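Visitor: sequence and predicted model, in that order:
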Amino acid sequence: MSGKFVYLQITYCIITEKIHRLKIYIKNMVCVRCELILKSVLEKAGLQYSSVKIGEADLISEISDQQREELNESLKKSGLELLDNKKSILVEKIKNVIIEIVYYSEDQIKENLSDLLSAKLNYDYTYLSNIFMKVRGTTIEQFFISQRIERVKEMLVYDELTLTEIAYRLQFSSVAHLSGQFKKVTGLTPSHFKKIRLSRRNIPGK
């Protein structure tokens, strides 16, 4: 029995290591368009994949060092980049969770951002926060705020929602809170920003 157990352990380790090698992580993926770009690059490189999502892809076959280098060069042409450093990969995972929350989640967040990140990534939030600061030079909270403001900009111009509706969807405590953070980040009030962007859209050639 002990011999079989050791054999199963070794087999499990080999399979786990192989699965780990087949997953690649990509920097700067922020939208569905990035997923389409990655799929196209992988297909042109002759690399089959089982899944592609923001920040990562699962390949069906192993990738050689030369293929990895060529893939990275192709990705860089579209503003993307392969990640190898463990800390950078973790930071990218943090960013991807935040982007998913801000841009793609239809549900209201029922827990603190710190608790949510810890639960999704299986790390203590203090550790995540320290790694993020060391790699990015900014805090997780500041990155979260910047992404929310970028989303507010989109919703103001394209979704034709009121500030009250936007504040509710993005879980600002109030319209005043939204407006205050917006002006702090952009230097403009939301209404002034919307007026400028809409006027530019109405100018021919813009």
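Guide: Okay, I see it.

Visitor: only C-alpha atoms for contact and neighbour calcs from this point on.
Guide: Noted.

Visitor: contacts for stretch 111-120 next, please.
Guide: 94, 97, 123-125, 128 (C-alpha atoms under 8 Å, 6 or more residues apart in numbering).

Visitor: tell me which residues of that stretch are tucked away?
Guide: Along stretch 111-120, these residues count as buried under the neighbour rule (16 or more other C-alpha atoms under 10 Å): 113, 116-118.

Visitor: which non-adjacent residue is nearest M155?
Guide: Excluding the flanking residues, the one nearest M155 by C-alpha to C-alpha, 6 or more residues apart in numbering is L161, at 6.6 Å.

Visitor: please compare the first structure with the one that follows:
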Amino acid sequence: MMVKSELEQFGLHPLTVELGMAEVERELSSEEKKLLNQRLEKLGFELIDDKKTRLIESIKTTIVEIIQNPAHLPKMTFSEHLSGKFHQDYSALSKLFSEVQGVTIEQYVINQKIEKVKELLVYDELSLSEIAHQLNYSSVSHLSKQFKKVTGLTPTHFKQVKENKRTPLDEL
């Protein structure tokens, strides 16, 4: 809503505004892009105009949306889902993602899933078994091993400590 409002105040008529992307009626000049970017930065956003960067941000947004809405987890692998959604070979997407982000798509997915596990553990509404099932882990053991590898703590110990061990999603 903030981005849509800012675009309208800037004199643009957004066609669509969704998580990580906005489409406007016309092409912006370099000066307009610069001014709009300054206004968006004041709100904590940034204008991304580079095609590769937009693709990377779209991949990240897709991964976050899937993990934050576990009921919508695809019945296919992330690689199949991303390849189909972006109509590109997964190895090309993976290579580009690694070059730009400095981390593989797989590691990014793991980090996002572990953050979701932390969130669910802090809420203390689901058992570890239910969390593992909800996030498509093959077993509680697999979730626990991955959690310990990433955080240095077992899920049980993390739950007992209940300190703010979560990392904001935009810092991953």
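Guide: Now that the structure is in, tell me what you want to look at. Treat the numbers as computed from the prediction; the structure is a model and nothing was measured.

Visitor: where does the TM-score land?
Guide: TM-score for the superposed chains, counting by TM-score structural alignment, normalised by the length of structure 2: 0.86, backed by 165 aligned residues with a C-alpha RMSD of 2.1 Å.

Visitor: picking that back up, so which of the buried residues of stretch 111-120 of structure 1 belong to strands?
Guide: Nothing among the buried residues of stretch 111-120 of structure 1 maps onto strands, per DSSP state E.

Visitor: which of those lies closest to L59 of structure 1?
Guide: When those are compared for distance to L59 of structure 1 (C-alpha to C-alpha), L117 comes out closest, at 25.7 Å.

Visitor: what's the match for that closest one in structure 2?
Guide: Taking TM-score structural alignment, the alignment pairs L117 of structure 1 with L82 from structure 2.

Visitor: gap between that match and K118 of structure 2?
Guide: 25 Å (C-alpha to C-alpha, to the nearest Å).

Visitor: any idea what K77 of structure 1 aligns with in structure 2?
Guide: By TM-score structural alignment, K77 of structure 1 lines up with K42.

Visitor: can you tell me the closest non-neighbouring residue to the residue most central in space within structure 2?
Guide: Note on structure 2: the residue nearest the mean C-alpha position is V64, at 3.1 Å, using C-alpha atoms, centre = their mean. Leaving aside its chain neighbours, V64 of structure 2 sits nearest to Q112 (6.8 Å; criterion: C-alpha to C-alpha, 6+ apart).

Visitor: what does the one you found correspond to in structure 1?
Guide: By TM-score structural alignment, Q112 of structure 2 lines up with Q147.

Visitor: helix, strand, or coil at that match?
Guide: Three-state call for Q147 of structure 1 (DSSP: H, G, I helix; E, B strand; the rest coil): helix.

Visitor: residues near it, how many?
Guide: Residues contacting Q147 of structure 1 under the criterion other C-alpha atoms under 10 Å number 18.

Visitor: was I right to think it contacts I101?
Guide: No: in this structure, Q147 of structure 1 is not within contact of I101 by C-alpha atoms under 8 Å, at 9.8 Å.

Visitor: the match of K77 of structure 1 and Q9 of structure 2, how far apart?
Guide: 14 Å.

Visitor: what do you get for I56 of structure 2?
Guide: 28 Å.

Visitor: which of those two has more neighbours?
Guide: I56 (19 against 10).

Visitor: quick one: secondary structure of A22 of structure 2?
Guide: Strictly by three-state DSSP, A22 of structure 2 counts as strand.

Visitor: quick one: what's aligned to it in structure 1?
Guide: Looking across to structure 1 (by TM-score structural alignment), A22 of structure 2 lines up with A57.

Visitor: how about the helices in structure 2?
Guide: 2-9, 30-42, 51-68, 78-86, 90-101, 105-123, 128-134, 140-151, 155-161 (DSSP state H).

Visitor: right, so these: which one is the most enclosed?
Guide: helix 105-123 (a mean of 19; mean count of other C-alpha atoms under 10 Å).
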